[in-house]
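Trainee: pasting the structure only:
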């Protein structure tokens, strides 16, 4: 299990699922979890920070999508909120604007309001906040 945690940061839920696959007795599972936490192989905060960085800087996900996926992995709301300082506000706005401009430019054969509407829907699906999208819209002009 230590090798599983060394390969990449894991959350408790992923480790517990892996142990279920091994069909271990409950006492052994508890001992393994305690060992992994004591030796710092398993650290929820480190996992959360790493996950946020990866999903934002590599996959360009917005805060809402990242938050929902972390909740699904059993991470507490408090921990999620405290770790969002991993994303710099300037970088967030830059990525938001870049994605908006790229997607808007790809929309061919639609009226401007349709392109805008489709792009906003796309951005919401990527996990960006509506308020942030509208703020970017005010700073960008295409037509």
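Mentor: Alright, I've got the coordinates. From a predicted model like this one, the values you see are computed outputs, not experimental measurements. Residues are numbered from 1 along each chain as shown.
Trainee: for the rest of this, base every contact and every neighbour count on C-alpha atoms.
Mentor: OK.
Trainee: quick check, residue 95 in contact with residue 62.
Mentor: No: look at residue 95 against residue 62 with Cα atoms under 8 Å: they stay out of range, at 9.2 Å.
Trainee: so between those two, which is more surrounded?
Mentor: residue 62 (21 against 17; other Cα atoms under 10 Å).
Trainee: quick one: the more buried one and residue 56 touch, right?
Mentor: Yes: the pair residue 62 and residue 56 qualifies as a contact (Cα under 8 Å) at a distance of 6.7 Å.
Trainee: and residue 53, how far is that from residue 131?
Mentor: 22 Å (Cα to Cα, to the nearest Å).
Trainee: the more surrounded of the two?
Mentor: Using other Cα under 10 Å as the criterion, residue 53 and residue 131 rank with residue 53 on top: 20 against 9.
Trainee: for the helix or strand that contains that one, packing partners?
Mentor: Element membership for residue 53 (DSSP states H and E) is helix 44-57. Judged by 3 or more Cα pairs under 8 Å, 6 or more residues apart in numbering; DSSP states H and E, helix 44-57 is in contact with helix 63-72, helix 77-83.
Trainee: which of those sits most buried?
Mentor: Per-stretch averages of neighbours, counted by mean count of other Cα atoms under 10 Å, single out helix 63-72 among the helices and strands packed on helix 44-57, with a mean of 17.
Trainee: centre of the chain to that one, how far?
Mentor: Helix 63-72 sits 6 Å away from the centroid of its parent chain (Cα atoms, centre = their mean, to the nearest Å).
Trainee: against that first model, consider the following:
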């Protein structure tokens, strides 16, 4: 049986250095850094003080985080706007930062992603009943975060081909 891992306690100065390297590795939200700092055995006042300092030094920047998150999810994972929005809200990002981040989405690339994902799913969907097939495609694309009206447009466009 494994013994639970005991977290080492750090001084605020040591914790600041560790948190700075944690933030330098990849973009982080304030909440992710806050959670990490608590594992270092710091008091709530010390944690908040370090968060303010990291924000002032631009180690934590939620606008930058939101933009990076949006680029990754729509560019690489090909997620739709709704799923990206949910993900950012789940991370505790402010509405202002979410709006700024969502501006990263290029409408033409977004449409291209939708068609690409939809076309791939159409090739693998085995349903023969046309109505049930359309329904399955719609549900799948909604689960990827795409808007219903765009999905229906995409289905019509691909059926013409």
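Mentor: Ah, there it is. Quantities reported herein were computed from a predicted structural model and do not represent experimental measurements.
Trainee: what would you report as the TM-score here?
Mentor: Once superposed, chain against chain, the TM-score is 0.93 (TM-score structural alignment, normalised by the length of the first structure); 143 aligned residues with a Cα RMSD of 1.5 Å.
Trainee: before we move on, the earlier item: mind putting the helices and strands packed on helix 44-57 of the first structure into CSV with distance to residue 47 of the first structure?
Mentor: Below are these laid out as CSV (distance: least, Cα to Cα, whole Å):
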stretch, distance to residue 47 of the first structure
helix 63-72, 10
helix 77-83, 10
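Trainee: can you tell me which of these is nearest to residue 118 of the first structure?
Mentor: helix 63-72 (18.3 Å; Cα to Cα).
Trainee: which residues in the second structure does that closest one align to?
Mentor: Helix 63-72 of the first structure lines up with residues 81-90 of the second structure when matched by TM-score structural alignment.
Trainee: that stretch vs the first structure, average offset?
Mentor: Its aligned residues in the first structure lie a mean 0.6 Å from stretch 81-90 of the second structure after superposition (mean Cα distance after the TM-score superposition for the first structure).
Trainee: among the helices and strands packed on helix 44-57 of the first structure, which is nearest residue 112 of the first structure?
Mentor: Of these, nearest to residue 112 of the first structure by Cα to Cα is helix 63-72, at 26.6 Å.
Trainee: tell me what angle that closest one forms with helix 44-57.
Mentor: In terms of direction (axes from the mean of the first three to the mean of the last three Cα atoms, to 10 degrees), helix 63-72 of the first structure departs from helix 44-57 by 140 degrees.
Trainee: elements contacting helix 63-72 of the first structure?
Mentor: helix 44-57, helix 77-83.
Trainee: gap between the first one and the chain center?
Mentor: On the basis of Cα atoms, centre = their mean, the separation between the geometric centre of helix 44-57 of the first structure and that of its chain is 7 Å.
Trainee: now swap in the last one and tell me
Mentor: Helix 77-83 of the first structure has its C-alpha centroid displaced from the chain centroid by 12 Å (Cα atoms, centre = their mean).
Trainee: stretch 37-50 of the second structure now?
Mentor: That offset, for stretch 37-50 of the second structure, works out to 25 Å (Cα atoms, centre = their mean).
Trainee: tell me, how many residues neighbour residue 86 of the first structure?
Mentor: Look at residue 86 of the first structure: counted by other Cα under 10 Å, it has 14 neighbours.
Trainee: can you find the partner of it in the second structure?
Mentor: Checking TM-score structural alignment: residue 86 of the first structure goes with residue 104.
Trainee: assign its match to helix, strand or coil.
Mentor: When classified by DSSP: H, G, I helix; E, B strand; the rest coil, residue 104 of the second structure comes out as coil.
Trainee: mind checking how far it is from residue 126 of the second structure?
Mentor: From residue 104 of the second structure to residue 126 of the second structure the distance is 35 Å (Cα to Cα).
Trainee: what of residue 65 of the second structure?
Mentor: 39 Å.
Trainee: could you do residue 44 of the second structure as well?
Mentor: Counting by Cα to Cα, the gap from residue 44 of the second structure to residue 126 of the second structure is 55 Å.
Trainee: more neighbours, the two?
Mentor: residue 44 (12 against 9).
Trainee: show me the contacts for that one.
Mentor: By Cα atoms under 8 Å, 6 or more residues apart in numbering, residue 44 of the second structure lies in contact with residue 38.
Trainee: thought residue 10 of the first structure was touching residue 50?
Mentor: No: with contact defined as Cα under 8 Å, residue 10 of the first structure and residue 50 do not form a contacting pair (9.6 Å).
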